[in-house]
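Colleague: This is the structure alone, sequence omitted:
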């Protein structure tokens, strides 16, 4: 298992920016980073594959911010934190034979996490279908 620092050292610049923005978003709400903040970070980064796919899914920063504002700071369906998502993104990266963690791997980690079903249900997104679409786009 890699620690947070080691994993972040193998991120692309778009993934690094998305993580930075996710941390800023979480801090602005007084939260720890979870999937909602990672989605916001990906959207704010705007240039990586993760952001482009979220835009394709018609997920907007405004709709995600509404979810953040509506939910208490600790909610059962937002349990998985940043470290877990980084580890999952690393696993996705390795499984796909990629050398660096990109924004697409961060998004795959979010889409693959069953704890995020409520987020996607409220955003009217089928996470399984979108995960498969993204994997097809990546040539897997």
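Modeller: Great, that's in hand. Just so we're clear, the structure is a prediction, and the values are computed from it rather than from any experiment.
Colleague: rest of the way, CA atoms for contacts and neighbours
Modeller: OK.
Colleague: and the gap between residue 82 and residue 126?
Modeller: 22 Å (Cα to Cα, to the nearest Å).
Colleague: In terms of packing, which of these two has more residues around it?
Modeller: residue 82 (19 against 13; other Cα atoms under 10 Å).
Colleague: I'd assumed residue 31 was in contact with that one.
Modeller: No - if you go by Cα atoms under 8 Å, residue 82 and residue 31 don't touch, sitting 11.5 Å apart.
Colleague: Packing partners of the helix or strand where residue 135 lies?
Modeller: Using DSSP states H and E, residue 135 sits in helix 127-137. Other elements packing on helix 127-137 under the criterion 3 or more Cα pairs under 8 Å, 6 or more residues apart in numbering; DSSP states H and E are helix 103-111.
Colleague: could you say what helices and strands the helix it packs on packs with?
Modeller: Secondary-structure packing of helix 103-111 (3+ Cα pairs under 8 Å, 6+ apart): helix 13-29, helix 35-45, helix 49-56, helix 82-95, helix 127-137.
Colleague: Comparison target below:
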């Protein structure tokens, strides 16, 4: 599916993974996808989000607050690391050797998995692009997919930032229509 994404949309997805890892989460939720979109420069979704008042630092703070309120701690993949350690695999040593061989940060383990809500949002990306008659999926389609999925903590972050999902959708569609003309 990712082969149909534009370079900026792929960058947003990579940024969502990076955000999850940086926050110590062993999953990628719609909140991380939202952070990836906000953090993508010169992208339709990033521009519209910023115009709607969504700022990356504040969105990140709200993400952490909402997850902590839900009892979701930043585990940094520790349960997986503990399980591997129990059978004699030293993830820290693997990390050290990978950093030596490939450069610092080249090896991230565990790689976070997408939550069901995030998967649904990415599936909606396809539907949104097709509905607009587009073959490639841009950041605008990812944001529209996140909004159309109608669930997930990304929407909670938007609500905490006082962003109306319907108004945001209209702004994205207006931008897409303006770019097409």
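Modeller: Now that the structure is in, tell me what you want to look at. All of these numbers come straight from a predicted model, not from anything done at the bench.
Colleague: Name the nearest residue to the equivalent of residue 121 of the second structure over in the first structure, sequence neighbours excluded.
Modeller: Aligning on TM-score structural alignment places residue 121 of the second structure opposite residue 85 in the first structure. Distances taken as Cα to Cα, 6 or more residues apart in numbering place residue 109 nearest to residue 85 of the first structure, at 5.8 Å, with adjacent residues excluded.
Colleague: what's near enough to touch that neighbour?
Modeller: Residue 109 of the first structure makes contacts with 85, 86, 88, 89, 92, as judged by Cα atoms under 8 Å, 6 or more residues apart in numbering.
Colleague: The fourth one contacts residue 100, doesn't it?
Modeller: No - here residue 89 of the first structure does not reach residue 100: they are 9.8 Å apart, not a contact under Cα under 8 Å.
Colleague: between these two, who's got more neighbours?
Modeller: Set residue 89 of the first structure next to residue 100 and count neighbours by other Cα under 10 Å: residue 89 wins out with 26 against 19.
Colleague: tell me the contacts of the more buried one?
Modeller: Each residue near residue 89 of the first structure by Cα under 8 Å, 6+ apart is listed here: 101, 105, 106, 107, 108, 109.
Colleague: how about 10 Å then?
Modeller: 7, 11, 83, 95, 100-110, 112 (Cα atoms under 10 Å, 6 or more residues apart in numbering).
Colleague: Please check the residues you listed and keep the buried ones.
Modeller: Neighbour-count burial (16 or more other Cα atoms under 10 Å) applied to the contacts of residue 89 of the first structure gives 7, 11, 83, 100-110, 112.
Colleague: now, among these, which is nearest to residue 47 of the first structure?
Modeller: The nearest member of these to residue 47 of the first structure, counting by Cα to Cα, is residue 103 at 9.2 Å.
Colleague: Next, name the residue at the spatial heart of the second structure.
Modeller: The centre of the second structure sits closest to residue 33, judged by Cα atoms, centre = their mean, with a distance of 1.7 Å.
Colleague: That one matches what in the first structure?
Modeller: In the first structure, residue 33 of the second structure lands on residue 38 (TM-score structural alignment).
Colleague: I am finished for the moment; much appreciated.
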